[in-house]
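S.K.: mind folding the following:
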Amino acid sequence: MNYPYESIVTNKEVPIFLLMTSVKYVGMHWHDRIELLLVLKGRVRVFVEREEYLLQENDLLLINMNEVHGVEASEENRILLIQIPILYIKKFHKNIEKERFQCESFNYENQESFNMIRSIMAKLMLTTQAKGEGYEIKVQSLTLDLVYNLISKFKIKNHRHSKLKSKKNIERLTRITTYIQQNYMHPLTLNELAEKEQLTVPYLSRYFQQHMGQSFIKYLTDIRLEHAVQLLSKTDWPVIQIAMECGFSNLNTFHKVFKKTFHTTPYQFQKLSKNAGMCKSKKIGIENYNYREEANYNDLYKYLQRSIYHY
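M.R.: All right, here's what the predicted structure looks like:
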């Protein structure tokens, strides 16, 4: 699955993913990284496990490793996103896999600790873009400083481990979601998946809902929508062809689902995307990522000025 971020990998020593971008849709997924999302402009809706957050400008949210999450937005936005692999942190903090963090700036009046995180994130992005002499050293320093602040200020004590963290569940869900991602264009059914996994349909339905935070039908529809967004943004194909290519049974169904999610029609979305030059592709690292990269970094400086944190 291609996500509209995760595009910049600094180097093997500090393998963080870092990007300032706009996002339309990212289906539910998980990974073994800590993810921080800062909204610079507009609003985005983020789904984490069974929770739903409407993030607005300046809101900061942390997503723990292996937490199932997705993003959608129906208006223009700009976000700063950073992902730090658990294996990298483990070199400095051996028990990181057992830790969980809660960093939700919108739930607190006192923003001092959150301003610290915002400032470090902004500095990381600006340092990476400037690429001055020895910038790799600064990036590592800032990354470790970010991790230190998370451990010292945002760690949850006496938390319960997520069931998704068990190896068996991760392997099963990986098989299931991979199969869906490979066959979304076909009339895929829960019965087919249950037979493949040698499970009953009712059990698989409950299992999927419990671990993915949504039904099988909702997840399958979201995968189809995600691919439809990419085709609408990148091609001049007729809308009906895109609907069929992405597995929707008919144009009316596609139109209804798309409008409910994005508050516009597929045709209008395609037209606006074409005018805005919305999406471009780059090959960075080991995968292709499709995203709209934002080159204006002025929004980041306010976080350096606002924070009490100085470099």
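S.K.: when you work out contacts or count neighbours from here on, use the C-alpha atoms and nothing else.
M.R.: Noted.
S.K.: packing partners for the helix or strand encompassing residue 211?
M.R.: Assessed by DSSP states H and E, residue 211 sits inside helix 201-212. Packed against helix 201-212, as judged by 3 or more CA pairs under 8 Å, 6 or more residues apart in numbering; DSSP states H and E, are the following elements: helix 190-197, helix 216-234.
S.K.: make TSV out of those helices and add distance to residue 29 and mean neighbour count.
M.R.: Shown next, in TSV, are the helices and strands packed on helix 201-212 (distance: least, CA to CA, whole Å; neighbours: other CA atoms under 10 Å):
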stretch	distance to residue 29	mean neighbour count
helix 190-197	18	14
helix 216-234	10	20
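S.K.: what's the closest of those to residue 162?
M.R.: Residue 162 lies closest, by CA to CA, to one member of the helices and strands packed on helix 201-212: helix 216-234, at 20.0 Å.
S.K.: that closest one vs helix 190-197, what angle?
M.R.: Calculated by axes from the mean of the first three to the mean of the last three CA atoms, to 10 degrees, helix 216-234 forms an angle of 100 degrees with helix 190-197.
S.K.: okay, how far is it across stretch 262-281, tip to tip?
M.R.: 22 Å (CA to CA, to the nearest Å).
S.K.: helices along the stretch 151-300 of the chain, start to end?
M.R.: 167-183, 190-197, 201-212, 216-234, 239-245, 251-262, 266-276, 298-306 (DSSP state H, counting those that start in this stretch).
S.K.: re earlier: from the chain's centroid, how far away is the helix holding residue 211?
M.R.: Mean-position distance between helix 201-212 and its chain equals 23 Å (CA atoms, centre = their mean, to the nearest Å).
S.K.: identify each buried residue in it, please.
M.R.: Residues of helix 201-212 classed as buried by neighbour count (16 or more other CA atoms under 10 Å): 204-205, 207-209, 211-212.
S.K.: ok, residues contacting that helix?
M.R.: Helix 201-212 has contacts (CA atoms under 8 Å, 6 or more residues apart in numbering) with 28, 49-50, 68, 163-164, 190-191, 194, 214-216.
S.K.: before we go on, could you also do this sequence so I can check it against the first one:
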Amino acid sequence: MKLVAHSKMRENIPFGKHVPMRIFRGYDRKKTMIIPHMHEAIEIIYISHGSLQIMDSSNFSILQVGEFHIFNSNDVHSTKFDGVLLKGIILQISFDLIKSLVPDAAYYKFYYSKGSEEQKKAVIQLMKSLLLKSECEKKFDFFKTYGDLMYLLNILFNDFSERISTKSVQSNQKYYKRIFKINSYIEQNYANKITLTTLSKQVHLNPEYLSRFISKNYGMSFYRYLTSVRLNHVQTLITTTDLQILQIAEQTGFANYAQFNKEFKNRFGCLPSRIRQRN
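M.R.: Okay, the predicted model is just below:
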């Protein structure tokens, strides 16, 4: 499912002016990947056509038609699609809003599997209702939107949540800081040569441990993640600038043009010149 083009680990979500949420249709064809990221929001993805591979806190699964998945705030997650057509709805709810309503919200985790079939249908209907309201909004319709959102949060807390311990909350905070530190360094230095050893020195972790940590929590190797970050920037530069493709390859940290073409085709299913022609 395509989100706004980015490669930052902590996604900056443009919430609505009156209601701190964001909802939109997901529509993808062929090969699409959103690299591992996190944000201060609960995100729900509902699939109406096709199937989507998801990674949520190192757990992998396939989201099928008629199902939705709840990504908890600040959990590292990614999605991958490699089919013909994918359709769905993506809803993101500000965690600041949730904490203002439930001060100890950090002690709750949400899981699709906990809800009954009846409550799952209710969540899907509310997502469809919120989407329609966002697409046909009149001046004061945000009051109705807020009502639907409060109803949805009520269902999530009552039927899809599980309370976790103080120890788990503290462990999660340590985990978030480590993830953020790793990705901040990669994001700031992707255009330069980065090795696992140089990164390990920056985050004060043993290289072997760091390698295992990234593989487990990002669902891919250090090299693959670094390449994915670079390719996100490549895609943005190809579609928003007139820079020559060779210049883009040089500015995004690739060792040579052959490697650049190989990795780009592996990710997007075509050469960068094809993307440039389409745009």
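S.K.: from residue 53 of structure 2, how far out is the residue mapped onto residue 72 of structure 1 from structure 2?
M.R.: In structure 2, residue 72 of structure 1 lines up with residue 80, judged by TM-score structural alignment. Using CA to CA, residue 80 of structure 2 is found at 5 Å from residue 53 of structure 2.
S.K.: hang on, isn't residue 18 of structure 2 packed against residue 142?
M.R.: Yes. The criterion here is CA atoms under 8 Å, and residue 18 of structure 2 meets it with residue 142 at 6.5 Å.
S.K.: higher neighbour count, these two?
M.R.: residue 142 (18 against 12; other CA atoms under 10 Å).
S.K.: contacts only, for the aligned partner of that one in structure 1.
M.R.: Under the alignment (TM-score structural alignment), residue 142 of structure 2 maps onto residue 136 of structure 1. Each residue near residue 136 of structure 1 by CA under 8 Å, 6+ apart is listed here: 10, 128.
S.K.: got it, and the one 10 residues further on?
M.R.: Applying CA under 8 Å, 6+ apart, we find residue 146 of structure 1 in contact with 117, 120-121.
S.K.: which one of the residues you listed is nearest residue 152 of structure 1?
M.R.: The closest of these, once distances to residue 152 of structure 1 are taken by CA to CA, is residue 117, at 11.9 Å.
S.K.: what's the counterpart of residue 121 of structure 2 in structure 1?
M.R.: Counting by TM-score structural alignment, the partner of residue 121 of structure 2 is residue 115.
S.K.: ends of stretch 190-210 of structure 1, what's the gap?
M.R.: Across stretch 190-210 of structure 1, the terminal residues are separated by 15 Å (CA to CA).
S.K.: check the fit of the helix holding residue 211 of structure 1 onto structure 2 and give the mean distance.
M.R.: Comparing helix 201-212 of structure 1 with its match in structure 2 after superposition yields a mean distance of 3.0 Å (mean CA distance after the TM-score superposition for structure 1).
S.K.: what does stretch 137-145 of structure 1 give?
M.R.: Its aligned residues in structure 2 lie a mean 1.1 Å from stretch 137-145 of structure 1 after superposition (mean CA distance after the TM-score superposition for structure 1).
S.K.: one step back: pipe the helices and strands packed on helix 201-212 of structure 1 into CSV and attach distance to residue 256 of structure 1 per row.
M.R.: Output for those, formatted as CSV (distance: least, CA to CA, whole Å):
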stretch, distance to residue 256 of structure 1
helix 190-197, 22
helix 216-234, 11
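S.K.: ok so, going back, was I right about the match of residue 121 of structure 2 contacting residue 306?
M.R.: Yes. With contact defined as CA under 8 Å, residue 115 of structure 1 reaches residue 306; the gap is 7.4 Å.
S.K.: which contacts among the contacts of residue 146 of structure 1 does structure 2 share?
M.R.: Retained in structure 2 by both residues aligned by TM-score structural alignment, their matches' CA atoms under 8 Å are the following of those: 117, 120.
S.K.: looking at this, the match of residue 121 of structure 2 is in a helix?
M.R.: Yes. Under DSSP: H, G, I helix; E, B strand; the rest coil, residue 115 of structure 1 falls within a helix.
S.K.: residues near it, how many?
M.R.: Using other CA under 10 Å: residue 115 of structure 1 sits among 20 other residues.
S.K.: swap in residue 45 of structure 1?
M.R.: 16.
S.K.: so residue 184 of structure 2 versus residue 37 of structure 2, what's the distance?
M.R.: 11 Å.
S.K.: which one of these two has more residues nearby?
M.R.: More neighbours surround residue 37 than the other of residue 184 of structure 2 and residue 37, with 22 against 15 (other CA under 10 Å).
S.K.: residue in structure 1 matching that one?
M.R.: Per TM-score structural alignment, residue 37 of structure 2 is aligned with residue 29.
S.K.: let me see the contact set for that match.
M.R.: Residue 29 of structure 1 touches 68-70, counting by CA under 8 Å, 6+ apart.
S.K.: out of those residues, which are shared with structure 2?
M.R.: Where structure 2 agrees (both residues aligned by TM-score structural alignment, their matches' CA under 8 Å), the contacts of residue 29 of structure 1 reduce to 68-70.
S.K.: out of these, who's the most crowded?
M.R.: residue 69 (22 neighbours).
S.K.: what's near enough to touch it?
M.R.: Residues near residue 69 of structure 1 by CA under 8 Å, 6+ apart: 27-30, 46-49, 63.
S.K.: can you tell me how far the nearest residue to it once chain neighbours are set aside sits from residue 84 of structure 1?
M.R.: The spatial neighbour of residue 69 of structure 1 that comes closest, neighbours along the chain excluded (CA to CA, 6 or more residues apart in numbering), is residue 48 at 4.3 Å. Computed as CA to CA, the residue 48 of structure 1 to residue 84 of structure 1 distance reads 18 Å.
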